[in-house]
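[1] I would like the atomic coordinates for the input below:
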Amino acid sequence: MFNILIVEDEIKITQVIKAYLDKEGYHCIVANNGEQALEFFLKNSIDLIILDRMLPDISGEEICEKVRKISKVHIIMLTAKTEDSDKIDGFNIGCDDYVCKPFNVKELVLRVKAVFRKMDVENKDLLKFSDELEIDMNSHEVKVRGKKVELTNTEYKILLLFAKNQNKVFTREQLLELTIEEHYEKIDRVIDAHVKNLRQKIELDTKKATIIKTVYGVGYKFGL
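    A predicted model of the protein is given here:
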C-alpha cells in the first residue's frame, strides 16, 4: 500500500481528495499546515506528497525545498497561481507535477496513479533491502548503507545472485558455474577470494558478515 501525505489547509478540499484516494486503496495522512507536514513526513514512510503552495505558516515552496534536501519523494503541487512563470518556479524548487486550482479531483487521482505506475516499473529493476543494500539492475550501481561502492563484474554477479535468491544456500561449485566465465578460474577456492574481496567492500565487519554469510561445510547464503 502506498502512503500519501496530503498537505492542504482548506478542510473541504482535503476531505474530498482523501475520500477519492481512500477509495482507490491508498493510505492518506493529512496535514493542515507546513509545520505539521514536515513532522509527519519525517515520522512516516511517504511515497507521494500532494502539497498546497499557499499555507498559513510555511509556504509550499519552502516545504518542497526542505524535503528535497533529504528525499526524492514525488511531489504534486496544488496552486491557485496559473502563470507559466509560477509553474516554472515550482519545478525549479523540486516539485514533479503541477495542478492548478480549481481542479477536477478525478484528474488528480489519475496523476497519482501515473506516479505509482512509474514507480512500479522503476522498482522492478531495483533491489532494496532496508537502508543496508540497494542494487540497481539497470545501471549495475550498488549502494551500501547509502554510499555507492565499486564492484568488479564478478563481485556484482555474486552479490546479485545472492540478492535474487535470499533463502538459498549456494555451494562454491554452484557459484563458480553461475558467476565465473573464465574456464581457467574454475577452482572452488577462487570463489572464496571473490567473496572475501566483496565482503571488504560491503560489510561493516568482515569477521561478522551480515550480508553474505558463511554456511560452514556447504558454502554461502544471503544474510539480509
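[2] For the rest of this, base every contact and every neighbour count on C-alpha atoms.
    Noted.
[3] Okay, the residue nearest to T171 when sequence neighbours are not counted and L151: tell me how far apart.
    Leaving out its chain neighbours, the residue that sits closest to T171 by Cα to Cα, 6 or more residues apart in numbering is G219, at 4.3 Å. G219 sits at a distance of 21 Å from L151 (criterion: Cα to Cα, to the nearest Å).
[4] Contact partners for I50?
    4-7, 75-78 (Cα atoms under 8 Å, 6 or more residues apart in numbering).
[5] As JSON lines, these with distance to D84, secondary structure and neighbour count would be great.
    Below are the contacts of I50 laid out as JSON lines (distance: Cα to Cα, whole Å; DSSP: H, G, I helix; E, B strand; the rest coil; neighbours: other Cα atoms under 10 Å):
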{"residue": "I4", "distance to D84": "27", "secondary structure": "strand", "neighbour count": "25"}
{"residue": "L5", "distance to D84": "26", "secondary structure": "strand", "neighbour count": "24"}
{"residue": "I6", "distance to D84": "24", "secondary structure": "strand", "neighbour count": "22"}
{"residue": "V7", "distance to D84": "23", "secondary structure": "strand", "neighbour count": "25"}
{"residue": "I75", "distance to D84": "18", "secondary structure": "strand", "neighbour count": "24"}
{"residue": "I76", "distance to D84": "16", "secondary structure": "strand", "neighbour count": "25"}
{"residue": "M77", "distance to D84": "14", "secondary structure": "strand", "neighbour count": "25"}
{"residue": "L78", "distance to D84": "14", "secondary structure": "strand", "neighbour count": "22"}
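[6] Let's see this one next, to set against the first:
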Amino acid sequence: MSLTNAHPAEIWLVDDEPEIRSILRDYLVHAGYICREFEHGEAMLAALAEGGQAAEPALILLDIMMPGMDGLEVCRTLRERSKVPVLFLTARHDEFDRILGLKLGADDYLVKPISPREVVARVEAMLRRIQWQGKKQEKVSSPLQLDHNALEVRIDGVLLTLTVVEFRLLATLNEKPGRVFKRNELINAAYDDHRIVSDRTVDSHIKNLRAKMAEAAPKRELIQSVYGMGYKLVPSS
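    As a prediction, the model looks like this:
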C-alpha cells in the first residue's frame, strides 16, 4: 500500500543520474506514490529546510556516490534535523561503507545495479514497518495494559482486581477505543453461554468496573456512557 494516513506517500529521489531517477520515478508513481526528484543532496536538504517538518516526505531514496556532498554526508546532516526514513542506493560493495551508512542513520540500503521492482517492494516494506511501529507506540502509551492470558488489567501500572465478566467488558471496549458499543454487543462479548442478560445487568457491571478504575486512577474517566446507545472507551482522557 502506498497510502499513509489515507494520503499517497511522498518519496524523494536523490541521485545524480537522470536515467536512474526517471526509471525509479516511473515505477514508484505507478505503485501509487508521489515522487520528487533531486540531482544532489544539497538541493534536497535545502528543500527540507525551506519546507520544514510539514514538508517532510514519507521516505528518502538516497544515492551514496554523488558529486559535492556524498550520500553519507547528506545523511549525517539530515539526521541533525529530521528522522525521515532513508533507503541508501549504493554502488559500493564494501561492507565498511554499508555499516557506516547504517550507523549514520540510514534505515536500509540496496546495492546497485538495483531492480526497480525491488526498490518499490523495499519502500512498501519500510513504510509498513513504520506504520506498525507507530501503532505499537500508540498502544504502549495507553494507560491500560491488558494481559489476556492472565486476565489481568493495569491502569497506569496499578493492578485492578476484576471479575471475568468485567475483564471481558473492558477488553471489548479496549479493542476499538472511541467506538460506541451497544449493550447487546457487550452482553455477547461478556457471556459466552448465550444466557439472557438484561441491560441493567450490563449497566451494573460497568458501574462496578468504573468504580474500580476510578479508585486506581482518580483523575481518569475512561469509560463513557452514550445516552440511548451504550458505552465507549476513551483512553486518552
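[7] quick one: TM-score?
    Once the chains are overlaid, their TM-score stands at 0.60 when taken by TM-score structural alignment, normalised by the length of structure 1; 191 aligned residues with a Cα RMSD of 4.3 Å.
[8] follow-up on the earlier one: any chance of the contacts of I50 of structure 1 in TSV, with distance to I29 of structure 1 too?
    What follows is those, written out as TSV (distance: Cα to Cα, whole Å):
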residue	distance to I29 of structure 1
I4	6
L5	5
I6	6
V7	9
I75	14
I76	15
M77	16
L78	16
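[9] Looking at structure 2, which of the residues you listed hold up?
    Contacts conserved in structure 2 for these, counting by both residues aligned by TM-score structural alignment, their matches' Cα atoms under 8 Å: 5-7, 75-78.
[10] Please determine how far the residue nearest to T171 of structure 1 is located from K147 of structure 1.
    G219 of structure 1 is 28 Å from K147 of structure 1, where distance means Cα to Cα.
[11] Could you do K18 of structure 1 as well?
    Separation of K18 of structure 1 from K147 of structure 1 (Cα to Cα) stands at 36 Å.
[12] Which of the two has more residues huddled nearby?
    K18 (21 against 11; other Cα atoms under 10 Å).
[13] List the residues that contact the more buried one.
    6, 28.
[14] Map it onto structure 2.
    In structure 2, the residue matched to K18 of structure 1 (TM-score structural alignment) is R25.
[15] what about the helices in structure 1?
    Secondary structure of structure 1 (DSSP state H): helices at 11-23, 34-43, 60-68, 84-92, 105-124, 153-164, 172-179, 189-202.
[16] Now tell me what touches the fifth one from outside.
    With Cα under 8 Å, 6+ apart as the contact definition, helix 105-124 of structure 1 has outside contacts at 16-17, 20-21, 74, 99.
[17] Could you rerun that using 7 Å?
    The contact list for helix 105-124 of structure 1, computed with Cα atoms under 7 Å, 6 or more residues apart in numbering, reads 17, 21.
[18] If you count neighbours, what's buried in it?
    105, 108, 111-112, 115 (16 or more other Cα atoms under 10 Å).
[19] repeat for the second one
    Going by neighbour count (16+ other Cα under 10 Å), the buried part of helix 34-43 of structure 1 is 34, 37-38, 40-41.
[20] What is the mean deviation of that helix from its aligned residues in structure 2?
    Following superposition, helix 34-43 of structure 1 is found to deviate from structure 2 by 3.5 Å on average (mean Cα distance after the TM-score superposition for structure 1).
[21] That helix versus helix 60-68: what angle between them?
    In terms of direction (axes from the mean of the first three to the mean of the last three Cα atoms, to 10 degrees), helix 34-43 of structure 1 departs from helix 60-68 by 20 degrees.
[22] distance between helix 34-43 of structure 1 and the chain's centre?
    The gap between where helix 34-43 of structure 1 is centred and where its chain is centred comes out at 19 Å by Cα atoms, centre = their mean, to the nearest Å.
[23] can you check the longest one too?
    Taking the mean C-alpha point of helix 105-124 of structure 1 and that of its whole chain, the gap between them comes to 15 Å (Cα atoms, centre = their mean).
[24] One more: the shortest one?
    Between the mean C-alpha point of helix 172-179 of structure 1 and the mean C-alpha point of its chain there is a distance of 31 Å (Cα atoms, centre = their mean).
[25] Trace L51 of structure 1 over to structure 2, please.
    L51 of structure 1 maps onto L62 in structure 2, by TM-score structural alignment.
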